[in-house]
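Q: what's the 3D shape of this:
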Amino acid sequence: MSKVEYMPVDCLQVPKMLFQVEKFKNLSNTAKILYSLFLDRLKFAVQNGWVDHNGDLFVIYPKSEMKKDLNTTRYGVDQAVQELVKIGKLVRIVQNNGKANHFYINDIYENEMEEESMMTLDRIMANMPMEEREIIMDKMVAASRDILGTIADMGYLDEYETPLTPMEERGYYDEEGNLDIDAVEADGYEFGMDLAFGVLSVCEGKPEHVLEIQKYVNEQYECCSNKKFMKVLETIARMNGNEEVYIEDMYACNKEARNYYLSELMMCFNFVFNEMCHGTGSAAGCDFNSEEE
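A: Here you go, the predicted model:
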């Protein structure tokens, strides 16, 4: 490519320290890319009004967009976020009254300097006699209690202690706190797909069993309440050996979300059998229409 032909490309900047510092090496590549995407969004925090009352910048990044940007599942997104929070300590999540979470992004260089400072303290205390070490620990505990007491008096403690609801954990609410139907249906679609292929795998070579299960599931969907129908799906999922996360997602849905989730699940479940299996035999290893011939 000549200089004349070259056009600048908007690139994502990935910190080299994620690959050089020992504690960050254990992060998955998905988590490293996600952290870089957080940093990229942070550049527009002021422009978007992502500034709290203390003047600290945060990022709003719906999980539905993370899934699209990373080309992964919701489970993959959750895993990457948890890695950044727990392993790398690079991201802090603050609940926003039922609306989209605020992600506070820690500076990777400051994070490393604080870590080194703590390591220095650990080395000093390791060389102390046990009695002196206990005196220091008592002072640290007392100081921590004073700090927590002050935070509680200011009225901020509840903000950090309030656990997220199962719906919020899965990103089933949009930035305005409304039900994110696309996110709910996307997870229902994934479960429906996994459930159908699980049945095909368990019943390989037995098309009559596959069709019986499909018929039974549809009958239960029509005549049972959503709660009873979910028990039916759970039983089949456990028979198939489907991942536990699908069952957890299903039960996390509230009454409103449940209708969208199950409707999309059944659409995908039937699609696999009706469009991909019947008459082809490719998925179950035999011809579903052999009797008609």
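
Q: make it CA atoms for all contacts and neighbour counts henceforth
A: Will do.

Q: count of neighbours near Gln82?
A: 15 (other Cα atoms under 10 Å).

Q: tell me which element it is part of?
A: According to DSSP states H and E, Gln82 maps onto helix 74-82.

Q: repeat for Glu110
A: Taking DSSP H and E as the definition, Glu110 sits inside helix 108-126.

Q: can you list the buried residues in that helix?
A: Ile108, Met125 (16 or more other Cα atoms under 10 Å).

Q: list the contacts of the helix holding Gln82.
A: If you take Cα atoms under 8 Å, 6 or more residues apart in numbering as the criterion, helix 74-82 is touched by 28, 30-31, 34, 63-64, 66-67, 70, 91, 170, 187, 245.

Q: what's the closest of these to Tyr160?
A: Nearest to Tyr160 among the contacts of helix 74-82 is Val91, at 14.1 Å by Cα to Cα.

Q: so the closest one makes contact with Phe103?
A: Yes: using Cα atoms under 8 Å, Val91 makes contact with Phe103 at a distance of 6.5 Å.

Q: the two - which one has more neighbours?
A: Per other Cα under 10 Å, whichever of Val91 and Phe103 has more neighbours is Val91, with 22 against 19.

Q: one more to line up against the first:
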Amino acid sequence: MLDGKAWRALVAGYGPPMITVNGVSVPKSEVEWTDAEEQAFVGNARALNAIFNGVDLDVFKLINSCSTAKEAWKTLEVAYEGTSKVKISRLQLITSKFEALRMTEDESVSNYNKRVLEIANESLLLDEKIPDSKIVRKVLRSLPRKFDMKVTTIEEAHDITTLKLDEFFGSLLTFEMATTDRESKKGKRIAFKSTHVSEEADCDTEANMDESIALLTKQFTNSLRNLKSPNATGMNVQTSNLYRRRNDNAPTRRNNENSDRRSDDYLKKKEGDKKIFRCIENVEELVTIRQNVPHS
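A: Here you go, the predicted structure:
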């Protein structure tokens, strides 16, 4: 641990005690050092040793020739921060990044907090601290629209100039959690409603299929009843007898006409049979589909 003497050697620098001999300054012999001069030497040695032990071998090569802690420290500053001009350029870049900060719609408060603090720490490393009030105002201006209500509440309930960062981001995080919870519950209600509507649609489809089967069954039954009715049978018999009597006396031309008519009646009957068979097939097909429909 560095004590006060080591820190003074780092900040103010250290030079070996000197004496003037024949008008020329020469280093004083160690045996002639005063207690204060000896303490200053020890402080510089401790600070320089701490710097040497705090860097890796590659960095040590940059400062191994330094004789004072202040000299070693300045060498490291130039290596990692650059000269004053480079430092100013880096600060300008950091300022631009800070001004361009925006929280995206799908970004969490925790992640945005991390990005903001990273830029603030970069500026602090260059000896340029961004005030907390400036960070708070920047974040309030860069939040998505879903935080508008919370921004208004913070501006009305708090003094922005004295609001701490941890308290500020904690308030935003609480609001985000509450909003996420409400949206999750809303999504569950919508999903339940969609499932209910789908079940009703399935029931309607099943009912329509039942009605279609019943209608075709009714038509099929009526067709069979018409074929088996006595009137239809008697009419066929009478028509046959009439044709038989006419065949006894009618000329050949009439016989041919009657034959053609009988052929037409046969074809009509055959066509009716085909319709009945198609009706049967439709009923069977609907019954098969009805059996394969999953029941809720």
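
Q: TM-score for these two?
A: Remark: TM-score between the superposed chains equals 0.20 [TM-score structural alignment, normalised by the length of structure 1]; 88 aligned residues with a Cα RMSD of 5.2 Å.

Q: circling back to that earlier point, can you list the contacts of helix 74-82 of structure 1 in TSV and add secondary structure and distance to Glu212 of structure 1?
A: Shown next, in TSV, are these (DSSP: H, G, I helix; E, B strand; the rest coil; distance: Cα to Cα, whole Å):
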residue	secondary structure	distance to Glu212 of structure 1
Ser28	coil	42
Thr30	helix	40
Ala31	helix	42
Leu34	helix	43
Lys63	helix	37
Ser64	helix	35
Met66	helix	38
Lys67	helix	35
Leu70	helix	38
Val91	strand	48
Arg170	coil	33
Asp187	helix	25
Val245	helix	26
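
Q: one step back: and the helix holding Gln82 of structure 1, what's buried?
A: Buried residues in helix 74-82 of structure 1 (16+ other Cα under 10 Å): Arg74, Val77, Asp78, Ala80, Val81.

Q: could I get those residues as JSON lines with distance to Ala143 of structure 1?
A: Shown next, in JSON lines, are the buried residues of helix 74-82 of structure 1 (distance: Cα to Cα, whole Å):
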{"residue": "Arg74", "distance to Ala143 of structure 1": "40"}
{"residue": "Val77", "distance to Ala143 of structure 1": "36"}
{"residue": "Asp78", "distance to Ala143 of structure 1": "34"}
{"residue": "Ala80", "distance to Ala143 of structure 1": "33"}
{"residue": "Val81", "distance to Ala143 of structure 1": "30"}
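
Q: Asp122 of structure 1: which of those is nearest?
A: Distances from Asp122 of structure 1 to those, taken by Cα to Cα, are shortest for Val81, at 28.4 Å.

Q: Asn282 of structure 2 versus Thr288 of structure 2, what's the distance?
A: 10 Å (Cα to Cα, to the nearest Å).

Q: what of Ala69 of structure 2?
A: From Ala69 of structure 2 to Asn282 of structure 2 the distance is 101 Å (Cα to Cα).

Q: try Leu172 of structure 2
A: In terms of Cα to Cα, Leu172 of structure 2 sits 66 Å off from Asn282 of structure 2.

Q: higher neighbour count, the two?
A: Shown here are Leu172 of structure 2 and Asn282; by other Cα under 10 Å, Leu172 has more neighbours (20 against 16).

Q: pretty sure the more buried one contacts Val109?
A: Yes: Leu172 of structure 2 lies in contact with Val109 (Cα under 8 Å); the separation is 6.8 Å.

Q: excluding sequence neighbours, find me the nearest residue to Leu140 of structure 2.
A: Distance criterion Cα to Cα, 6 or more residues apart in numbering; nearest residue to Leu140 of structure 2, sequence neighbours excluded, is Val151 at 6.2 Å.

Q: list the buried residues for the helix or strand harbouring Lys68 of structure 1?
A: Per DSSP H and E, Lys68 of structure 1 falls inside helix 63-70. Neighbour counts over helix 63-70 of structure 1 (16+ other Cα under 10 Å) mark Lys63, Ser64, Met66, Lys67 as buried.

Q: grab the nearest non-local neighbour of the third one.
A: Spelled out, that is Met66 of structure 1. Closest residue to Met66 of structure 1 apart from its sequence neighbours, by Cα to Cα, 6+ apart: Val77 at 6.7 Å.

Q: what is whichever strand or helix holds Glu131 of structure 1 packed up against?
A: Using DSSP H and E, Glu131 of structure 1 maps to helix 130-154. Where contact means 3 or more Cα pairs under 8 Å, 6 or more residues apart in numbering; DSSP states H and E, helix 130-154 of structure 1 is packed against helix 157-161.

Q: I'd like the next helix or strand past the helix it packs on.
A: That would be, after helix 157-161 of structure 1 and using DSSP H and E, helix 166-169.

Q: in that next one, what's buried?
A: For helix 166-169 of structure 1, using 16+ other Cα under 10 Å, the buried residues are Met167, Glu168.
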